[in-house]
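Engineer: Below is the sequence, then the predicted model.
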Amino acid sequence: MNRPSPDKPASHRISLLATLQQAHFRVATLMMLAVGFALSLAALVALRTAADQNLQLVARSIAYTTEAAVVFRDTIAIQESLGLIARQESLASAQIVGVQGILLGRYIRPSDSLADAVGDRIVALLLPQPTVAPVMYQGRRIAEVRLRGDGAGFVGFIFMGLAGMLVCLALGAVAVRQLSRRIQRDILQPVQALTAVTYAARFDRATSARAPASRIAEFHQLGEDFNALLMEIEVYQTQLHQENKSLSHLANHDSLTGLPNRSYFRRRLTRALQDIQTTGGGLAVLYLDNDHFKSINDRYGHAVGDALLVEVADRVRAQVRENDVVARLGGDEFAILLAPLHNVEDAARIADKIISSMAEPLETRPQDHIVPSLSIGIAIYPMHGQTAEQLLRAADRAMYRVKSQHRGQRHIFNHQTDGSDSLHPPEKREVL
């Protein structure tokens, strides 16, 4: 059975697993980026404060160390002390300026790399003003120290922060993957199983399928409810099938004898003729009528008449093959379809067996013994007819020939002796 095409092509639809994976990845990425940015910002602020305090200490140390040299204007000592401390503390630049604005000493770190240039730019952004410390002598300001820190530490910190965020992103991706696997196991697998059961029930009418148990309570309860619904549908379908089967049997079978009725026999005969016309072969139609049935029914009552019909039906059915069809056409008349039939003698032999099976009396009361008797007319395809109506009419005429001459016998239709409609009384002109 073809499934109805959805409103939107399946290739344009995203699965639940992909949706959850994307949502988790986005949330995890944004969260880690936000946390990383916040931590990096806090670390930069802390680093800026620490660097500023460190530069203040270095500036005061330089002021204290060069105090005597500044007093005596010993520029060589000032330069040596300034360069020594600047190199030890990794300063980008340092200078000592007198109160009149005279430059007393200066140190500039050699800068010949991109990292130094980037570091200086970062320091300029974080610490735009140089760190200043006064050089005091006898409570009087005689000069001041001006410093700028090296940005290499800032650059290293930034690269370490970026590396840390990348590591966090990688760990987050692994965590999202593990979470997706767990979601697939705990959520998607029950949903997929329930979907498969739903499709099977909808498109394949497979109501025997059941949703498996789930670790999640809500999915487990949903599966249990769905299974209960499928069980009710299965029970309902079974009952409906039984009712349809019973109705079909009632529509195609005689309620008294359980044999197929006239309409069923006509359909089977028509189908058998179609098959034979394709595959070749022959078949026979036997028309059976109970002898003296009306007198038995009038003398012993309808109950005995019904018992006689049931007994005759059982005996007739016992003498034919499994694939042959025995039907009650109505009243005390029966018909038999013998298919396939290899020769006429087989039909005559079966008719003789049926007649012989009627020799056993039917005991209704201890003092009454009713012996069934049948008159049988036989029509052979294709000699006596090409259609179901022709064969039944021929078999009926052959049967009436027996009843009019020798009851309790069988007779094969003969065109010369049985072909005239004058053989039939008005009430038996038309069999079907």
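Structural biologist: Yep, that arrived.
Engineer: Could you use CA atoms for every contact and neighbour count after this?
Structural biologist: Fine.
Engineer: Could you tell me how many residues sit around Arg393?
Structural biologist: 25 (other CA atoms under 10 Å).
Engineer: which element is it on?
Structural biologist: Assigned by DSSP states H and E, Arg393 belongs to helix 388-405.
Engineer: Could you name the helices and strands sitting against that helix?
Structural biologist: Applying 3 or more CA pairs under 8 Å, 6 or more residues apart in numbering; DSSP states H and E, we find helix 388-405 packed against helix 262-279, strand 282-290, strand 374-381, strand 410-412, helix 415-418.
Engineer: List the buried residues for the last one?
Structural biologist: Within helix 415-418, the residues that qualify as buried by neighbour count (16 or more other CA atoms under 10 Å) are Asp418.
Engineer: Run the chain-centre distance for it.
Structural biologist: Relative to the centre of its chain, helix 415-418 is centred 68 Å away, using CA atoms, centre = their mean, to the nearest Å.
Engineer: go on, the shortest one?
Structural biologist: Chain-centre distance of strand 410-412: 63 Å, with CA atoms, centre = their mean.
Engineer: Likewise for the third one?
Structural biologist: Centre-to-centre, strand 374-381 and its host chain are 58 Å apart (CA atoms, centre = their mean).
Engineer: residues making contact with it?
Structural biologist: 282-291, 344, 347-348, 351, 355, 358, 385, 391-392, 394-403, 407-413 (CA atoms under 8 Å, 6 or more residues apart in numbering).
Engineer: Second structure for comparison follows:
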Amino acid sequence: MTAPSDPAMPTLRTVLARVHMRLILFAVLMAGATLLITGVVVIRGYAERNLSLIAQTVAYTVEPALVFDDMQAARDGIATVAASESVRAVEVRDVRNRLLVEWRRPDSGVMAAIGRGGDLFAPSPALAAVRRGQDVVGHVRVFGDAGGLGRYILAGLLAALTCLALTVIATQMLARRLQRDVTEPLARIAEVAHAVRADRQFDRRVPASDILEVDQLGRDFNALLDELDDWHAGLLSENRMLEKQATRDALTGLGNRVMFEQVLPVAIARADAQGSAFAAVYIDVNRFKQVNDRHGHDAGDAMLIVIAARLRAVLRPGDQAFRLGGDEFALILAPDITREDVAILIRRLLAGMEQPIMLPSGESTVASLSVGSALYPDDSADARDLLRHADAAMYAAKTGRTGPHDRRNP
């Protein structure tokens, strides 16, 4: 017996959707990180070259101011050059490394904070010598900020988030298509397999799928179900045949002793439940052995077949006839029957036996029956005692001691 599925186990759709999500997120993150790092390296190199040019320009601009010791003119010149560039600070020192002029960007806000604190991303300070002819009169140091890199990083992050959002949407669309094309067909196959296993619904079939492999799986599964259906139908037919052989008399087609013993308890239970009565009737064929000895077994079989047919002819709906073996027969007469009804049925049965029976040899004979009956629960409420009562009544009829419920065809 298959163990029940663990409700905590993930479904195929969940597993595949999770794998797709992880793969796509990994790919997007790797691509985004690669582009971001590459862009930072390129922009940082560009910024360093730009700072070097700015440092040379500042050195050229402040050279007259240093010569004439006009620091305000130097400061104004620096502001003119550096204000429009990505410059955080400019320092001008003499040949003894004494600070002569310092300029810092007065900007505020997020980009300024990034520019002041982003030393990790900011380009290296650029140095340039201030020359008067061939003599060096000072040095200029220009510090760049990370404002440009910060804007680039923010733009990259925004683009990455946009890509992630699009990835989630694409993954959901892929998951829905995956569910429609793969998991739902597989779920239908599992549903049909469960119906066949649990409820023996061999007529169920798997519908076609739009995916070749899944459709082929469904076709093969349906072919297997066709074979199982044929096998099941054959098995049922064989079982019915075996059951018929086990509970039916092969010669007369009546129920046999096994079936009689199965039907009797059911009749008792039904009578008890409904508070009604039923009758058990025993029948014995008189002088059957003489017919067999004189005319052969074929004649005896023909005689039994005719007797069985005449038994069926007098039965009412719900009554049942049985051949218990040899020349012994039994009847179970349906509930709501009275003793008078039993007597009427027995008279009809005996009257039907008055017509001669043709034997295979061309001769004819008349069947003589000894009949005994017992009424449940009037004669007995016990199954064994009820049958003994009917058997005793039949024996009395056979020996000529007929009672009010016993009949014998003379």
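Structural biologist: Right, received. Where do you want to start? Fair warning: this is a prediction, and the values are worked out from it, not measured in the lab.
Engineer: After alignment, which residue of structure 2 pairs with Ile85 of structure 1?
Structural biologist: Matched to structure 2 by TM-score structural alignment, Ile85 of structure 1 sits across from Val81.
Engineer: which SS state does its match fall under?
Structural biologist: Following DSSP: H, G, I helix; E, B strand; the rest coil, the label given to Val81 of structure 2 is helix.
Engineer: Could you report the distance from it to Val90 of structure 2?
Structural biologist: 10 Å (CA to CA, to the nearest Å).
Engineer: and the two? which has more neighbours close in?
Structural biologist: More crowded of Val81 of structure 2 and Val90, by other CA under 10 Å: Val90, with 24 against 15.
Engineer: State the helix or strand in which the residue nearest to the spatial centre of structure 1 lies.
Structural biologist: The centroid of structure 1 falls nearest to Ala196 when counting by CA atoms, centre = their mean (2.1 Å). Assigned by DSSP H and E, Ala196 of structure 1 falls within helix 189-203.
Engineer: same deal with Val130 of structure 2?
Structural biologist: Going by DSSP H and E, Val130 of structure 2 is in strand 126-132.
Engineer: once aligned to structure 2, how far is the helix holding Ala196 of structure 1 on average?
Structural biologist: The superposed helix 189-203 of structure 1 is, by mean CA distance after the TM-score superposition for structure 1, a mean 2.4 Å from where its aligned residues fall in structure 2.
Engineer: Which neighbouring elements make contact with that helix?
Structural biologist: Helix 189-203 of structure 1 sits against helix 217-252, with contacts defined as 3+ CA pairs under 8 Å, 6+ apart.
Engineer: Could I get the buried residue list for the helix it packs on?
Structural biologist: The neighbour-count check on helix 217-252 of structure 1 (16+ other CA under 10 Å) flags Phe219, His220, Leu222, Gly223, Glu224, Phe226, Asn227, Leu230, Met231, Glu234, His249, Asn252 as buried.
Engineer: and the residue lying closest to His220 of structure 1 once chain neighbours are set aside, how many neighbours does it have?
Structural biologist: Among residues not flanking His220 of structure 1 along the chain, Ser214 sits closest, at 4.8 Å (CA to CA, 6 or more residues apart in numbering). Using other CA under 10 Å, Ser214 of structure 1 has 20 other residues around it.
Engineer: which SS class is Ser214 of structure 1?
Structural biologist: Assignment for Ser214 of structure 1 (three-state DSSP): coil.
Engineer: Give the equivalent position in structure 2 for it.
Structural biologist: Using TM-score structural alignment, Ser214 of structure 1 sits opposite Ser209 in structure 2.
Engineer: pretty sure its match is touching Thr183, no?
Structural biologist: No - using CA atoms under 8 Å, Ser209 of structure 2 is not in contact with Thr183, being 10.8 Å away.
Engineer: Show the contacting residues for Val92 of structure 2.
Structural biologist: So Val92 of structure 2 contacts Leu99, Leu100, Val101, Glu102, Gly138, His139, Val140, Arg141 (CA under 8 Å, 6+ apart).
Engineer: With structure 1 overlaid, how far apart is the strand or helix carrying the last one on average?
Structural biologist: To tie it back to what came earlier, the one meant is Arg141 of structure 2. Assigned by DSSP H and E, Arg141 of structure 2 belongs to strand 135-144. For strand 135-144 of structure 2, the mean deviation from structure 1 after alignment is 3.2 Å (mean CA distance after the TM-score superposition for structure 1).
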